[in-house]
Structures are given as structure tokens and as C-alpha cells.
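Enquirer: take this sequence and fold it.
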Amino acid sequence: MPTVGFIYPDHAAEDDYPFAEALFGGRYSLPVEHIYGTDLHAVPELLDLGSERRLAEGAARHARHEPDAVVWACTSGSFVYRWDGARDQVDKLAAAAGRPASSTSFAFTNAAAHLGLTRVAVAASYPADVAELFVAFLAAAGIEIVAMSSEGIDTAAEVGRLAPEAVVALAVGNDHPAAEAVLIPDTAMRTLGVVNTIEERLGKPVLTANQVTIWEGLRLVGETPESDELGTLFR
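Expert: Coordinates of the predicted model:
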């Protein structure tokens, strides 16, 4: 069975991964292993969270699963390194795991390219300075950001407690007429259960952190499953 290991920081919305595994009918194994640090959305803390040492620890935890690929399931803990640093980060993770590797930040840019998206709106839960680093990361991939919102939520734990209707409101309330899609970049936010609802409300694709992370991991192992439950990306 194809197996993708996800390294997830602390605890918030990791139940999106077994949710997806169930939607795929058990055809793929999507184990989650945790690394621990502060869950503060602040640059110094995020740089520590995504450090080579911590990700090597996550890779070691996944050894028992014998994954075919590993993904650092954290957007802010990857884009905070900027483009070149994030590339170095996943290269070092791949070396530590002995497997192909990626991160949620690259999952967003790869998913956008897959769907041919060049103009997007960003609906971020982060404080503004962190959200702006995500915008800069997307711009480095040639993606135009026509609107960016920041909810200013300081910790991943707080994001993980958002009710489904709050997640929908965040996305719908921060769309822009010129945007071809809306991007929601926090893996601490539960989105898989509402992505179709958001797309129906907006009439356009929505890319969410856990959604693209799962897609990216399966892409790394050469699998592109279809699902009617996980948005345009999986259809």
C-alpha cells in the first residue's frame, strides 16, 4: 500500500489526515507523527519549529511506517525560510528520511501550477507579518496575490478550535473578484470537511493547507486519486 508520512507540529487539526485516508477507502496509508515546539505564529519560533534537527526527529519517528515519501505538514514552518531556505529544508528532510520529501508551502505552489492558477486571494489565520511571508513565497513562484487578509491569530491551538462555520466565513469573506482561487494556508485549521462548501459558495477552487499537503504527498509517490469530497484539486 502506498504510504506517505506526514510530520505535523504539535496538535491542532491532524485529524484531517485520517479523515482523508477514510475518504480514499483505505487505499493509501497516511500516518502522522508529531514534533513539538511552541505553536506561536512568530518568526523566531517558526524558524526553530522547522529546523533541520526537529525535522530529522520527525523523519526518525516515521521510520516504523516505512513511508514511500515524507511531507513537512506545516506551511508557516516552511515558508518562513523563504524560497531557497525552504528548498534546502526539504532537501535535508529527504536526506534524513531517505525518501522523497516536500512541505506544505511547496504543496501550495505545485497545486496552483497543477490547476493553472496565477491570481489568488489569501485568507490567512496568521498575524500580518507572517501572512506577508506566505505572500512573498507565492510571488517567488510567479503567483499574483490580488488580495491578502490576516486574522491575527497568534497560536495554532486557537486556529484548531475554529468552528466549521468560522472557517467557511474566513474563506468566503476574503475572496476577491479577480482571484481565480482562494488559498487558506494553515495546517492547524480543519478544512477537509468544508472545502466543498466553500467552493460552492465562491464558485471557484479553494486550496487549503491540509488538502494540498495530502495531495503533494500522494503526488510524490506517483498517485493522483480522485475524490468528490476534497475540492477541485482532487476532482
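
Enquirer: from now on I want contacts and neighbour counts done on CA atoms only, so please keep to that.
Expert: Noted.

Enquirer: in the protein, which spans are helices?
Expert: Under the criterion DSSP state H, the chain carries helices at the ranges 16-23, 43-49, 52-62, 76-79, 82-97, 104-115, 128-140, 156-160, 164-172, 195-202, 209-220.

Enquirer: most tightly surrounded among those helices?
Expert: Of all the helices of the chain, helix 76-79 carries the top mean neighbour count, a mean of 26, counting by mean count of other CA atoms under 10 Å.

Enquirer: show the contacting residues for the closest residue to residue 9 other than its chain neighbours.
Expert: Leaving aside its sequence neighbours, residue 9 sits nearest to residue 35 (CA to CA, 6 or more residues apart in numbering; 5.1 Å). Contacts for residue 35 were tallied using CA atoms under 8 Å, 6 or more residues apart in numbering; they are 7-10, 54-55, 57-58.

Enquirer: next, the structure of the following sequence, for comparison with the previous one:
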Amino acid sequence: MTTVGLLYPGHAAEDDFPRIEITLDTDVRLPLFSTDAGEGAYRPDALRGSGAPERLTEGVEELRLAGAEALVWASPGGSFVYGWAGAHNQIATLARSAGLPASSTAFGFVHAVRELGAGRVAVAAAWPEDVTALFADFLAAGGTEVVASRSAGLATAAEAAGWEPGQVKELALAADHPDAEVLLLPDAALHTAAYIPELEEALGKPVLTASQVTVREGLRLTDRRVWAPTLGTLFATHRPVPGAVEPKGIEVRE
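Expert: Predicted coordinates for the structure are as follows:
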């Protein structure tokens, strides 16, 4: 059995993870702890607050007792708003607290793009433009070029959680660009796990979503590969592109 512990901010689209666990139909387990997300606003200051060390560590002991072998902070915005170096420090603090390998969904996007052998992406974000710009800067720091982006301008995670599949698809199509090899839907508050192949068919290219990437990042930390094409191209690739293998996540043990 492989157990990946997830720290998820508040309550929005966390039900995507039990769906993914069922879809994988393996011995992978994804226990989740909902951290305090504060007001759940899509502002840089609020997102930084959601990723504060005391909020990230509050669920560590519960996930350790659940048998977690690695931890993933399942909030892209609560990570990349700290910048590349700041996000590394954030995850190092989490790993030190847990005594386990740790990462975040934000780093998971960088690793997933590399695993697919891509370098240019389009970003379809529910966030306001200033937050989306911070994500683009983070991706650039990790060697990924954003060739196009579209921001829906939503104010809170609660708004994003209420979106229907048709709204997500419309945003994705509006954000896409011919030069983009992959399209990213990076908001962890959007429900996407049930229809990733449908999105990929509509766009004609791989689609990476927050919940899908979060799980893949956790499995990467545990050296576990799972084939599940119903979760899109990322889970339909048996082997990573040559040269795309990433080192394991940050691990700090006392």
C-alpha cells in the first residue's frame, strides 16, 4: 500500500481526491486534512496567509497516524505566492515538521510539465490576473514558458468550487494557444477529476489539473507509478520522457 497525505486549504473541491482514489483502483490511499484557509480569498496576502507554517503543520500528526509516506500541500496559490525560493523554504519547513518527504501542487505542475517533455504551456486560471501572473513567474523560474493565459477573475475558492464542467471547459478553450504543448488548470478549488480526458479531447493536447497533479506529485515522492488513463495523459504514460526524471521532493529528517 502507498499512502500520500494531503493538506488541503478549507473546503472547496477536496472531493476530487476520493474520486481519484477510486479511479486509481489500486492500493494507493489519499488521506486528507483540511487546513484553515482563512477567508479563502484569491488575493496574494490571503494566499500567503493560508500557507503559513502553523497552518501547514496543523494536520501533520493526523496524517502521520494515517500512515502517510509523503505529504503534499495541495494549494498551488498557497505556495507559488511565496516565489520560487520562498516556496522551497515553505516545503522544507513542512518536511522538517513531518519528518517525511514533502512537496506542493505548485512544484507538482513544474515536474508534471517536464515529465510530459513539454516546455511551453497555456494557463487557464480561475484567479484574478495578478495571481495568475505570479503563477506564470513561478513556472518561468522552473523552466516552463507560459505562452498564453486567461484569468476568470473569481474572488474566492467558494466561487470556483461552484463552477460546472462547461464553465471550466469554456475557460480552458479561451486560454489555449497553438504554441502551447500542454494546458494547465491550476486552481485546486475547481472540480476536474471526472472529465480530464474530455478536456484533452476538446483541446487536442494534454491537460494538467490541480487535483490530478497533486496526486501524481505525491506518488512521485514515494517512487510509485500508476497507470490510469481516465486521469489524462499524465497518468497514461508508463515511463517519463528521457531526461525528465526529477529528484525526489524535499526531505528533512531530524
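
Enquirer: any chance of a markdown table for the helices of the first structure, columns distance to residue 183 of the first structure?
Expert: As requested, the helices of the first structure are exported to a markdown table (distance: least, CA to CA, whole Å):
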| stretch | distance to residue 183 of the first structure |
| --- | --- |
| helix 16-23 | 17 |
| helix 43-49 | 20 |
| helix 52-62 | 25 |
| helix 76-79 | 14 |
| helix 82-97 | 18 |
| helix 104-115 | 8 |
| helix 128-140 | 10 |
| helix 156-160 | 16 |
| helix 164-172 | 8 |
| helix 195-202 | 11 |
| helix 209-220 | 8 |
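
Enquirer: measure the residue nearest to residue 9 of the first structure to residue 60 of the first structure for me?
Expert: Counting by CA to CA, to the nearest Å, the gap from residue 35 of the first structure to residue 60 of the first structure is 11 Å.

Enquirer: do residue 5 of the first structure as well
Expert: 11 Å.

Enquirer: also residue 158 of the first structure?
Expert: 28 Å.

Enquirer: contact partners for residue 106 of the second structure?
Expert: 75-77, 79-80.

Enquirer: out of these, who's nearest residue 20 of the second structure?
Expert: The closest of these to residue 20 of the second structure turns out to be residue 75 (CA to CA; 16.9 Å).

Enquirer: doesn't residue 105 make contact with the closest one?
Expert: Yes - look at residue 75 of the second structure against residue 105 with CA atoms under 8 Å: they come within range, at 6.1 Å.

Enquirer: so what's the residue count around the closest residue in space to residue 40 of the first structure that isn't next to it in sequence?
Expert: In space, and not counting its chain neighbours, residue 40 of the first structure is closest to residue 155: 4.5 Å by CA to CA, 6+ apart. Counted with other CA atoms under 10 Å, the neighbours of residue 155 of the first structure add up to 18.

Enquirer: which residues touch residue 155 of the first structure?
Expert: Counting by CA under 8 Å, 6+ apart, residue 155 of the first structure touches 39-41.

Enquirer: can you tell me which of the residues you listed are buried?
Expert: Applying 16 or more other CA atoms under 10 Å to those, the neighbour count classes 39-41 as buried.

Enquirer: so who does the closest residue to residue 60 of the first structure other than its chain neighbours touch?
Expert: Nearest-residue entry for residue 60 of the first structure: residue 97, 7.0 Å, with adjacent residues in sequence omitted and distances by CA to CA, 6+ apart. Counting by CA under 8 Å, 6+ apart, residue 97 of the first structure touches 56, 59-60, 63, 70.
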